[in-house]
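[1] Provided below are the primary sequence and the corresponding predicted coordinates.
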Amino acid sequence: MDPRGGRTPVSRRWRGERMTHPPFRFGPALLFCPADRPDRYAKAAERADAVILDLEDAVAESAKPAARESLVANPIDPARVVVRLNPASTPHLADDLAALRRTAYRTVMLAKCEGTADLVALEDFEVIALCETARGVLAAPDIASVPIVSALMWGAEDLVASLGGGSSRTADGRYRDVARHARSQVLLSAGAHGVAAIDAVHLDLADGDGLRAEAEDAAALGFAATACVHPGQVEIVRSAYAPGPERLEWAQSLLAEAAVRELDGVFAFRGQMVDAPLLRQAESVVRRAHARGSSEKGTER
């Protein structure tokens, strides 16, 4: 059911078909860049693993038409670009899509996605759905099930605003319980449907230690990426997602042992009992190490 009532609208393209989700190919550090600042496009793409060209919150209402024209007139590598669109509940989305179809960009982030109905107009795109309102968080499982969705992201500040609150964090910088609940809900919804989860931005630019702790926690839990709002946050996030040498050596050795001995049940390794979930964790560690290597090569280009 759509959280706004009635049956969930589903496109004819999706109805009755079993389709796989697009693979999420970005991460771990995604960097927002205002779409009305084309002078920053290439620099942001060089600094991060992907750039999110933002037509929504980073652009004033009066500047949105110019931002769309900048998006069209200043192309960069579409393989490393996500375009954040204005919410489906606003009159801006149609104009965003008209501009987008004049570009080669086909990966979008839909701001304030609140149900599957919001996705029908985006059939031709790969979608990262941003669940950042109370409705969006509650609808996250349904949103994640839509075949064009490759990832879910959550956002703390808009969520708290949608509840009538004024702060997502306590005085010591920790998320309040409702924000922690939303983060978990989005992660679980993404995991249940085999799509990626992206962790929210850390707005305190001076709090590198806090960002590192949150990114390390995100990586340990299974988030695929963390969004950044400043280039200085990118290396902190990359480092946090990269497994340490001891952890990587453990994962590689464990997988090698399992492969050589053709083990697929429970067995002992270095004094620890190993079963299928632990093997999957080792595989995740190795994937994150490979992603770190790919990120460094991409930055060198």
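    Sure thing, it's come through.
[2] rest of the way, CA atoms for contacts and neighbours
    Noted.
[3] quick one: buried residues of stretch 66-83?
    Buried residues in stretch 66-83, counted by 16 or more other CA atoms under 10 Å: Ala67, Arg68, Glu69, Ser70, Leu71, Val72, Ile76, Arg80, Val81, Val82, Val83.
[4] In strands, which of the residues you listed fall?
    Among the buried residues of stretch 66-83, the residues falling in strands (DSSP state E) are Val81, Val82, Val83.
[5] now the last one: how far from Ala67?
    When distances are taken as CA to CA, to the nearest Å, Val83 and Ala67 turn out to be 12 Å apart.
[6] Give the intersection of the neighbour lists for the two.
    Common neighbours of Val83 and Ala67, counting by CA atoms under 8 Å, 6 or more residues apart in numbering, are Leu55.
[7] so which helix or strand takes in the residue nearest in space to the middle of the chain?
    Nearest to the geometric centre of the chain sits Ile198, at 2.9 Å (CA atoms, centre = their mean). Using DSSP states H and E, Ile198 sits within strand 196-199.
[8] need the next SSE after that strand, C-terminal direction.
    Using DSSP H and E, the helix or strand that follows strand 196-199 in sequence is helix 208-221.
[9] Check which helices and strands that following helix sits against.
    When contacts are defined as 3 or more CA pairs under 8 Å, 6 or more residues apart in numbering; DSSP states H and E, helix 208-221 packs onto strand 225-228, helix 234-241.
[10] second one coming, line it up with the first:
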Amino acid sequence: MTEPANPGSGTVRRSSHFVPGANERMLEKSIATDADSLVLDLEDAVTPDNKDSARTTVAGWLADVDFGAKERVVRINPLDTPWCAADVAETMVSPPDAYLVPKVNNAAEVVELDSMIARWELEHGHPPGGVVLLVLGTETPQGLLNIGELARHDRVDALSWGAEDLSAAMGSKANRDATGAYLPVFEYARVMCLVGATAWGKQPLDTVFVDFRDDEGLAAECATSAAMGFTGKITIHPAQIDIVNAAFTPSEAEMADARELLEAFAEAEAAGLMAFAHKGQMVDVPHLTRARKIVATAEAIAARS
């Protein structure tokens, strides 16, 4: 199987920014940011008493608000709650681009949600498969155990993970050590999210950085995340968006190096070579794949602007 130049559909999701459901002021502020995706939250940001009204408000936003080039994502309530089916039914009248699906336990739940969405796509005459899923894969211990299969479904376009919900579910007192590094089980969840996404050619999205006042910590975590292979990160405060975008945007130097390497490969291939010396090191197919991804990512970001 040929590896995709850019995992997932190619939708740019450097920053996927949470907007509390039914908060008009925060929606207006978020639309004015450079976030690639806006996640309209019907789960944690909404109290049980306000679920119905928030859902109706978010459905109205989808129908009436101009989001510009931003991806419109709705975080629905978990499948086993009283609100999930209604979340999908009401927001599918004027559908979002994607649903962010929390607390997924196994691949069967992804299939169940796919069937639910497909029914409403047919009911309202929307294109089949037009609404994709961004799955939160480690918010439950079962989800972490089954993460290798969560991104397999065709409707899944990205896989992310959650340290806060996972630590609560397991009874952990913390998910980071005194230096700010993830404790082993949470670093494992992060790694397995990356592996689980890329195994099926889907986008891997890193989880939130909760201390929105620590710009240096966020920048350092984003640098590590991008080096690992994540393509974006979920944000919870507008001040985080520009830092996250910068970390997941190829620099001019990276772009120049990638294009130079692609030219060198074209010359080498014409000479019958796929492994050769370039700038003092041996390069071969993995380096070509990496260079192609850098160029594809940069071009997708430029096309979105």
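    Received, thanks. It should be emphasised that the depicted structure is a prediction, and the values quoted were computed from it without experimental measurement.
[11] Let me know the closest of the buried residues of stretch 66-83 of structure 1 to Gly27 of structure 1.
    Of all the buried residues of stretch 66-83 of structure 1, Gly27 of structure 1 sits closest to Arg80, with 10.0 Å by CA to CA.
[12] Aligned to the closest one, what sits in structure 2?
    Using TM-score structural alignment, the partner of Arg80 of structure 1 in structure 2 is Glu71.
[13] cool, Ala60 of structure 1 as well?
    Using TM-score structural alignment, the partner of Ala60 of structure 1 in structure 2 is Thr47.
[14] How about the contacts made by the match of Arg80 of structure 1?
    For Glu71 of structure 2, the contact set (CA under 8 Å, 6+ apart) comprises Asp36, Ser37, Leu38, Asp97, Ala98.
[15] Ok, Lys70 of structure 2 next?
    Neighbouring residues of Lys70 of structure 2 by CA under 8 Å, 6+ apart: Ile31, Ala35, Asp36, Ser37, Leu38.
[16] Around the fourth one, how many other residues sit close by?
    Yep, that's Ser37 of structure 2 we're talking about. As a burial measure, Ser37 of structure 2 scores 26 neighbours (other CA atoms under 10 Å).
[17] Tell me which residue of structure 1 lines up with it.
    Alignment note (TM-score structural alignment): Ser37 of structure 2 maps to Ala50 of structure 1.
[18] Its match reaches Val82, doesn't it?
    Yes - contact status for Ala50 of structure 1 versus Val82: in contact at 7.3 Å, counting by CA atoms under 8 Å.
[19] counterpart of Cys228 of structure 1 in structure 2?
    Superposed on structure 2 with TM-score structural alignment, Cys228 of structure 1 falls opposite Thr235.
[20] In contact with the alignment partner in structure 2 of the residue nearest to the centre of structure 1, which residues?
    The alignment partner of Ile198 of structure 1 in structure 2, by TM-score structural alignment, is Leu205. Residues near Leu205 of structure 2 by CA under 8 Å, 6+ apart: Ala158, Leu159, Ser160, Trp161, Leu194, Phe230, Thr231, Gly232, Lys233, Ile234.
[21] Structure 1: which residue goes with the third one?
    The pairwise alignment with structure 1 assigns Ser160 of structure 2 to Met153, based on TM-score structural alignment.
[22] Please determine how far the residue nearest to Lys202 of structure 2 when sequence neighbours are not counted is located from Gly201 of structure 2.
    Counting by CA to CA, 6 or more residues apart in numbering, Lys202 of structure 2 lies nearest to Gly8, which is 4.0 Å off, once chain neighbours are set aside. Gly8 of structure 2 is 6 Å from Gly201 of structure 2, where distance means CA to CA.
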